[in-house]
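# Below is the sequence, then the predicted model.
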Amino acid sequence: MVRVRVAAFALLSLAYPLVVYLSLGRFEPRWLSLLLFTLAALRALTTRQAVWWVAALGTGVLALVATAFNQALPLKLYPALVNAVMLVIFATSLRFGPSAVERLARLSEPDLPPFAVIYTRRVTWIWCGFFVLNGSLALATALWASNQVWAFYNGLLAYVMMGALFGGEWLVRRRVKAAHAHG
């Protein structure tokens, strides 16, 4: 059951900008806020981390505002909120350790060598930069861009950028591992 909730949350989160874009003009924002509230509820049910409970609360507030004022802006702010939460998670891990990327790396390689710990810390910094950039662009598109531009950026371009970062980091990681295997 937990896997179904996690999968539903992931699918709904990925499709969220497209669903909102296709629904604007067809449904009032107050009805679309049900989608946003569903995201908040699914996230709260699929996590044990306090930060995601706070994010779910923030998402619930956005949904409530969209419902109360029947405005689309709170619905469009959700991607910026997600980036802000991810930034907090990654940045906090840099302060209190281990870094978020180190934690992920240890899932597949529990005994990381010292060079890998340093590398994962640097990658965590890069992701923090990504979340600042992506969150800023998500906020800017929500506040000042058309619905089409908002949906294009948040529903496609942001994912392409994220994929490019994942792919680029994977290539660099291979080179770093190879350099340390020969050294």
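Sure, I can see it.
# C-alpha from now on. contacts and neighbour counts both.
Noted.
# how about the helices of the chain, start to end?
For the chain, the helices defined by DSSP state H occupy 2-23, 29-45, 50-69, 73-76, 78-96, 100-108, 114-144, 147-152, 158-182.
# Tell me how far the fifth one lies from the chain's centre.
For helix 78-96, the separation from the chain centroid amounts to 8 Å (computed by CA atoms, centre = their mean, to the nearest Å).
# And here is the other one:
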Amino acid sequence: MSRIGAAIFVVLSVAYPLVVYWAMGRFEPRWLAVLLLVLALLRAVATRQAVWLVAAAGATLLALLATVSNEALPLKLYPALVNAVMLAVFATSLAFPPSAVERIARMTEPDLPPAGVVYTRRVTQVWCVFFVFNGALAVATALWTSDRVWALYNGLIAYVLIGTLFSVEWLVRRRVRARHSHG
């Protein structure tokens, strides 16, 4: 995928809940399913990894369900699908090391020390818990709250939580590194 295609995918993915919320009163859900189908196709083109192809297939299924039923619920379940896929990626990496966070860490620090491997495994576990929590809230907001609450949670609050987790992990990592470099 080109850089432009990748940028379009990221922008559409991040803005998805807000775009769907804005468009819900203006367009029928079957027409909004086009956005989800575009995301699925961009994901399929961008990857050769099985998990992301499954994610693209899941998004396509949600888009088809929204098209056939002309209901918004399948469109609102996309954030839950994303969390389920991320959970699968991170949890699978715990069963079949290296962990997802270790792989990311080795991009900048190829000679990760044993303590770093243990730390990255723990961080991967934390992200797994986060994806369960965030995915459950994505499902709950899709099923049992208003469209406004769904969009607020999935289009803003979830991103604030992700940013908070990244920030807290960065602060913890600095302390762990300082402790290991002095000890």
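All right, it came through fine. This one's a predicted model, so the numbers in the text were calculated from it and none came from an experiment.
# thinking again about what came up before, can you tell me which of the helices of the first structure is most buried?
Highest mean neighbour count among the helices of the first structure (mean count of other CA atoms under 10 Å): helix 73-76, with a mean of 22.
# Comparing that one with the second structure, how large is the average distance?
On the superposed models, the aligned residues of the second structure are on average 0.2 Å from helix 73-76 of the first structure, with distances taken as mean CA distance after the TM-score superposition for the first structure.
# now do stretch 81-89 of the first structure
Looks like 0.2 Å for stretch 81-89 of the first structure (mean CA distance after the TM-score superposition for the first structure).
# Please apply the same query to stretch 120-128 of the first structure.
Comparing stretch 120-128 of the first structure with its match in the second structure after superposition yields a mean distance of 0.1 Å (mean CA distance after the TM-score superposition for the first structure).
# How far off centre is that stretch?
In this view, stretch 120-128 of the first structure has its centroid 15 Å away from the chain centroid, taken as CA atoms, centre = their mean.
# What range does it cover in the second structure?
Following TM-score structural alignment, the partner segment of stretch 120-128 of the first structure in the second structure covers residues 120-128.
# Contacts for the matching stretch next, please.
With contact meaning CA atoms under 8 Å, 6 or more residues apart in numbering, stretch 120-128 of the second structure is reached by Leu87, Phe90, Ala91, Leu94, Ser99, Ala100, Val101, Glu102, Ala105, Glu169.
# Using CSV, lay out these together with distance to Ala46 of the second structure.
Rendered in CSV, the data for these read as follows (distance: CA to CA, whole Å):
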residue, distance to Ala46 of the second structure
Leu87, 20
Phe90, 19
Ala91, 22
Leu94, 24
Ser99, 22
Ala100, 19
Val101, 21
Glu102, 23
Ala105, 22
Glu169, 28
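# Pick the one among those residues closest to Val10 of the second structure.
Distance from Val10 of the second structure was checked for each of the contacts of stretch 120-128 of the second structure by CA to CA. The minimum falls on Leu87, at 18.8 Å.
# What distance do you get for the residue mapped onto the closest one from the first structure to Val176 of the first structure?
By TM-score structural alignment, Leu87 of the second structure lines up with Leu87 in the first structure. When CA to CA, to the nearest Å is the yardstick, Leu87 of the first structure and Val176 of the first structure sit 25 Å from each other.
# ok, now Phe131 of the first structure?
According to CA to CA, Phe131 of the first structure stands 24 Å off from Val176 of the first structure.
# Tyr21 of the first structure now?
Relative to Val176 of the first structure, Tyr21 of the first structure is positioned 41 Å away (criterion: CA to CA).
# That's all I had, so thanks and see you.
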